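Student: This is a predicted model, with the sequence first.
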Amino acid sequence: MKLDFEKYFEDAKLGYYRIMVIIQGDNALDNTIQLVQQYLEKNKESKIAYAFHPWINGSKNRLNQFKEKIGKIVDIDYSSSEKYLGETFNVVILDAIDDFRPNYISRLTDLASGGGLIVLYSNDISRGKLYKESITRDGKVKDLFEERFLSLAKQHRGIAVIENQEVFFKPFNSSESNKPLKGKNSAKISKAIYSLCVSNDQVKLIEEFSNFFNLRGKRIFSVTAPRGRGKSAGVGLALAEFIKKRRDPITVYITSPSYFSSYSILDFLLKGLDALGIRYRRVISKEGKIMKVTAGEAIVRWTSPDLAKDANADMLIVDEAGSLGVEYLENYVSKWEKVALITTVYGYEGSNKAFIKFLDSLNQSNLQRLKLTYPIRYAKGDPVEKFINDVMLFEVEPSYSVQDSVSEIRQEDLFSNEKLLKEVYGVLVTAHYRNSPDDLMFLGDMPNQRIFAYGSSAVAQVLEEGNLAYEKIHEIYEGKELEGNLIPERIVKYARLKEFGLFKGLRVMRIAVSPSLQGRGYGSKLLQHIEEVALSEGYDWIGSSFLGDVKVLSFWLKNGFIPVYMASKKNEGLGGYSIIVIKPLNKQIEQLAKNLYSLLKDKILRTSHQVYFNINPIILLKILSCCKIEKKFEIPESYRDKILAYVNGILPYNSVAEAVHSILVKYFYLLPIHLDDIELGVLIARCLQGKSWYHLSIILGINQSKAEKILKDALGKLMQIDI
């Protein structure tokens, strides 16, 4: 079959926009090779990327066929594709024979430059795919995401769909796109740095960053932009410019969810230093990562988000800040004198509306904000960017209408009504700080899923779990994972409670309220309806699993849910500890939940200094204060005397630590009086977690010099009662 796209390739090059071709069918491989060969006839020096899963049988054979007929290709493993985010290619080939995953499609299409070609080829995007198998339950899975993907592809201009012998293509025209613009050289930055800028937006970023560097006092600088606007590159160039002009020693830390998220900053820092003729030294890890750059008396280094909380330097730059979560950001803003928060909006990292809401909550007099809009890798108006934005719903906005009723929505009805889909998905993504395109496929294709909506102001995604066969429970007990049964799996495996797996429940995977309507009780009303449905249909429990966050945990506790599990290891990818809460719907589960809570409380009280040292002490406080548990304790009289001696300044804290720990354990079991959150937070942080006065003052937002007085006052109150 002759795929004649020659004239469209020429127009794309003229207009600096990209063309995407989706090829399906038995001849997909041959058709893709033929199409790429046609592109290369007029673009011989093209840089080509090929993305696939190299470890799956047959995948390397397909790659080798491309290499034999096309030539040099950069092969990219989907699983580690994040490291290529800073690179640009003329041709990007996505092998979707083994996998068709929204995250990979969204990430890798962005590598193609203006005038380039993106080809996604597969025998059938709905069948035999790795990610889809992970959301298949009992042999069942839906195709709603794929059907919508192909339907929109056939409607969008500049996107071609080839299915066996049939071609669907609505051409795009170069007159509708605009190349990146850059005006006359700025008098505020060096000519060498200006020459590396691609757009006026980048020039403005460097100028404003220079102002931010030089302002005295506590300052926050935020840069937001859709992907492909050159924000990270601009920050790197701005650092190079600043190093050239700065005479005093300076140390700058860079952090991000992963090293590769901020690679472009370091890469363009080096390019900027080279252009300016500034000599530098690099410290490179065994994996080839640039960990530190020294230029004269300036030091720039990358560190992990956790270590950044305790680092001490002149400035902190946080790339993809919106993916870290509010707790990290609050810590950085509280501790650091100068913080630059850089993040993508409307991309595969999520809409980051929660990040924007966080910025709005800050002292605006200390905040300098910049938004970049002009793309640099391709023209403004690029049809591929529009298609990806539309098909992945990157720019979706929530509805703010309020209706006093709850409805259950079928997945088929949701994906056949674009307006309804946007309303529902808009609430889900804007109310959560961490989202990805995979969420949309999950919403459409995952079976055993129920969707409840309170008007269009609150939405809940609910999964059926439990009711497991004995052999499945035994497999979990022996360490085997069971997809789609998160809560039973964790409780059976880690709490060693086989019985729980026999009961059936509803896990609220995600519940969200439109940001402007939060705090009005809509989420609680939605939960109440789900509970009524669960009771009427004979379920044993309702539960949820989420990353430890004070506000989120408080919401679930307020609605009568009981903490029954907290992960012993931090999820580094998500940046937190998972917590499971359940609400019993019968007496059997009520007793099981009480036992599980007692075990969790005991674990926190015994191991916080080791297992939960890095968690926010207020999260531990919320869990420990949830329920009273009757338990007998004998506190030696000498312990009371030692504590009073400490309170009165006779003995130092380290001399009475065991006595304080003992009485604190008794307090959290019996909960005899109410101390305020700061008092209890200090007690937990210092006496259970073993944090220093310095660290607990930062995490709790209190003056370090007052921390010990708060501790003594709290202990004094405990000594006044019979505990």
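Tutor: Cool, the structure landed. All values reported here derive from a predicted model rather than from experimental measurement. Numbering: from 1, shown residues only.
Student: all contacts plus neighbour counts: C-alpha atoms, from now on.
Tutor: Fine.
Student: what comes up buried for the helix or strand Leu644 falls within?
Tutor: Using DSSP states H and E, Leu644 sits in helix 637-647. When burial is assessed from 16 or more other Cα atoms under 10 Å, helix 637-647 yields the following buried residues: Tyr639, Arg640, Lys642, Ile643, Leu644, Ala645, Tyr646, Val647.
Student: hey, where'd the helices end up in the stretch 501-650 of the chain?
Tutor: Under the criterion DSSP state H, counting those that start in this stretch, the stretch 501-650 of the chain contains helices at 522-536, 550-558, 587-607, 617-624, 637-647.
Student: Would you reformat those as CSV and include distance to Asp360?
Tutor: Output for the helices of the stretch 501-650 of the chain, formatted as CSV (distance: least, Cα to Cα, whole Å):
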stretch, distance to Asp360
helix 522-536, 23
helix 550-558, 18
helix 587-607, 35
helix 617-624, 24
helix 637-647, 42
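Student: Quick one: closest of those to Ile342.
Tutor: Closest approach to Ile342 among the helices of the stretch 501-650 of the chain is made by helix 550-558 (24.1 Å; Cα to Cα).
Student: Which strands and helices lie in contact with the closest one?
Tutor: Where contact means 3 or more Cα pairs under 8 Å, 6 or more residues apart in numbering; DSSP states H and E, helix 550-558 is packed against helix 617-624.
Student: let's bring in a second model and compare:
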Amino acid sequence: MTADLAAALRDEARRANQRRLLVLAGAHEACRSAAREALAGAGIDDAATTLVATREGAALGCERVAPKNADALLGTTRECVVLDCHDECRPNALGRAVGAVDGGGLFVLLTPPLDDWPDRRDGFDATLAVTPFDADDVAGNFRSRLVETLRTHRGIAIVDVDTGTVERDGRTDPSPQSPGSAPSVPVDSEFPRAAYEACLTADQADCLDAFERLRTPGNALVVEADRGRGKSSAAGLAAGAFAAAGQRVVVTAPGFESAGAVFERARSLLGSIDALAGSDRDDRPHRVDAVSGGQVRFESPSVAVESAASADLVVVDEAAALPVDLLEGFLDTPAVAFVTTVHGYEGAGRGFSVRFRGRLDDSTLDVAESRLDEPIRYAAGDPVEVWAFRALCLDARPPVDPLVTDATPGTVTYERLDPRGLLADEHRLREAFGLLVAAHYRTEPNDLARLLDAPNVSVHVLLQEGHVVSVALLAREGGLPADRRRAVYEGSRIKGHLLPDVLTSQLRDEGAGVTVGQRVLRIATHDAARSRGLGSCLLDSVRERIETDWLGVGYGATPELVDFWRRNGFSTVYLATTRNERSGEHSVLMLDPLTDDGEALRDRHAQWFVERVGGTLSDSLRELDPDIVRAVLAATPTTADHDCSPYEWRVVASAAHGPGLAKTHPHVFRRVALAHLTDPGSTALSAREERLLVMRVLQSRPTSVIAAELGYDSQRECLRGLGDAYESLIERYGDEAARAERARYVD
């Protein structure tokens, strides 16, 4: 039965050049045995199959990938992927597994009995159950929704292996597919002819042609497509063509696995035209060398930003999965291509287009666009793609602009969304999740399950005439028992409690986990209603309705974000000394106390932050953007101590007004600088003077570098500017000794 059904599905999939989905539901071992029968019946070889499962399966002889490592499937194509969901149903793994199945192939899903599945708890549920909750507290809403989509979408067969019943045969009797448009070689092409002959669709050839303009410095290209349209392959062919011409290409992406297709196609092209250097080796997948001396090499985003100016071309693959401020670092590149997925867990195309495109268009680069719509791995209308988009909300969108354009704090209403209510209201779920997808580069299918099922997470929205215009996800943290606090202090980690974990383990405060707080995981406002105070309105509404000691937040620091959270009552308590490998930013933690206990926690950590930040700025944070330094220091509720002895004030005043030298007593000048930068009432200096203060006094950067960056005509003028700044600071903070010293040099 199972073998015959699988054979029929595979035959239909091949005729339509689409994919089909086979659900085998029931006892674990019975599902594994049925999967083996299905593969045999469909004529799919073990070598063309991947099992995604937590355990090896005796019934399947193919390769296995653990669900948490399913990103290894990115950039690969398989005739069949079997996803075993008995031990855990990980949404990210589901998205990555289905995306690897080629046209004419089968996606086989092994599940517990479908009616029982939502009520069972598995390994992924355990990741959602953070202290004080356990797996029994996790809801099954995501799997309830998943089962409903499996039972209603086309192209999905369901077999109850325990009873031998075929619930659905999954056959669609598709109409014959018309062939796609054939690619052609442009008449004036300078790329190798073999590059165009390697294209599979006209869309892909047109995209490759668009890459040719990047041979001229000062150009940028934006490539957008849904998954499976060949955008990364087109980028790889272009990169290979550049390397063949002797040029240096830097490829970056959130991870190397995301850029695998780029390197595969670059290497293949160079090999086909006998341009692959003999030194190119399989054990060096991150680099491809050409006999011309050209090269294609992968670098992590934070490293690629630093080396971009020395490359002839930078290809940013899955660009929407990188933060806007990191993407801006590539705008000084001679030529750059931003390749991005429109819908998908890799990133949000709309967030990329709305947040970054304006900055790209305002740059000095001449920008062109290319969009690929024609599927390559499978034919248009593939029912499995339609199902995956719906099941994982990959195509979820915020409300259309006209519905929320008039939203203001005075017109919106606040609501805390119940997960069961969201499960029953597909429209509102897609609006809320779509808003998160559009605004946050890291939103992924796991977050959909977290929103629907995690017991520590709550969803808060502002509605404009019933439509979601602003959304926030909050997670409960803290309230840890003494033994857990002690364990964290002594080196253990505790998942799901970011702020207590960092404040305890890194900042050595064993009492940080006593209070209970709510951390803002995500907050987003519709782009058609931004800059009207709706985010602040939502935070105010949350404060009024929750009982907790504090609100907290952790994020990659930018001046604009720090200023937003400061304006909303949040204070800096921690600034990471290393960059996040994925975002290239330094993380900052902030607290907004709502009770006396929360205020005590905030105050002691703010004080400790001010006391230690001077040392880190002259060491590990020496290259940090001075505007970020200014912002995080301005967001402290504690003003640094500026008390100096009479002797110390004479040193400062003589350096500002007379022959004294700041470098003989740098600690005194740092103390005064920190006093100003943490003083909310001080307006003594301009923004330029504050940047000078940060870079020279706190970060000890070379004067020549500072003068060039801040626009001083010479190093002498730069140092004179520093003296002028300290004259103003002496006027505000100096004592009688400082004024007496000043009087010796000033009439």
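Tutor: It's in. Here the structure is a predicted model, which means the values were calculated and not measured.
Student: Fetch the TM-score of the aligned pair.
Tutor: Once superposed, chain against chain, the TM-score is 0.89 (TM-score structural alignment, normalised by the length of structure 1); 693 aligned residues with a Cα RMSD of 2.9 Å.
Student: so which of the helices of the stretch 501-650 of structure 1 is the most packed in?
Tutor: The highest mean neighbour count among the helices of the stretch 501-650 of structure 1, using mean count of other Cα atoms under 10 Å, belongs to helix 617-624: a mean of 22.
Student: Give me the range in structure 2 that that helix lines up against.
Tutor: Alignment of helix 617-624 of structure 1 against structure 2: residues 626-633, by TM-score structural alignment.
Student: Next: stretch 492-503 of structure 1.
Tutor: Under TM-score structural alignment, the match for stretch 492-503 of structure 1 is residues 504-515.
Student: Now the matching stretch: buried residues?
Tutor: So stretch 504-515 of structure 2, judged by 16+ other Cα under 10 Å, has buried residues Thr504, Ser505, Leu507, Asp509, Glu510, Gly511, Ala512, Gly513, Val514, Thr515.
Student: For Trp556 of structure 1, which non-adjacent residue is closest in space?
Tutor: Residue nearest to Trp556 of structure 1 in three dimensions, not counting chain neighbours: Val581, with 7.5 Å by Cα to Cα, 6 or more residues apart in numbering.
Student: scratch that, Arg428 of structure 2 is what I was asking about
Tutor: Using Cα to Cα, 6+ apart, the closest residue to Arg428 of structure 2 is Leu422 (6.6 Å).
Student: give me the element the one you found is part of.
Tutor: helix 419-424.
Student: Next, the buried residues of that helix.
Tutor: Pro419, Leu422, Leu423.
Student: which residues touch the first one?
Tutor: Applying Cα atoms under 8 Å, 6 or more residues apart in numbering to Pro419 of structure 2 gives the contacts Asn141, Leu451, Leu452, Asp453.
Student: can you put those in CSV and add neighbour count, secondary structure and distance to Leu327 of structure 2?
Tutor: Shown next, in CSV, are those (neighbours: other Cα atoms under 10 Å; DSSP: H, G, I helix; E, B strand; the rest coil; distance: Cα to Cα, whole Å):
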residue, neighbour count, secondary structure, distance to Leu327 of structure 2
Asn141, 22, helix, 36
Leu451, 24, helix, 28
Leu452, 26, helix, 31
Asp453, 23, helix, 33
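Student: Farthest pair within the residues you listed?
Tutor: Taking Cα to Cα, the two most distant members of the contacts of Pro419 of structure 2 are Asn141 and Leu451; they sit 9.5 Å apart.
Student: Look at the counterpart of Tyr414 of structure 2 in structure 1 and say how many residues are nearby.
Tutor: Correspondence of Tyr414 of structure 2 to structure 1, assessed by TM-score structural alignment: Val406. Neighbourhood size, Val406 of structure 1 [other Cα atoms under 10 Å]: 18.
Student: How about Val406 of structure 1: what's its closest non-neighbour residue?
Tutor: Nearest to Val406 of structure 1 is Tyr454, by Cα to Cα, 6+ apart, at 4.4 Å.
Student: I'd guessed the one you found sits against Asp404; true?
Tutor: Yes. Here Tyr454 of structure 1 reaches Asp404: they are 7.0 Å apart, a contact under Cα atoms under 8 Å.
Student: Which one's more surrounded, these two?
Tutor: Between Tyr454 of structure 1 and Asp404, counted using other Cα under 10 Å, the more crowded position is Tyr454 (22 against 10).
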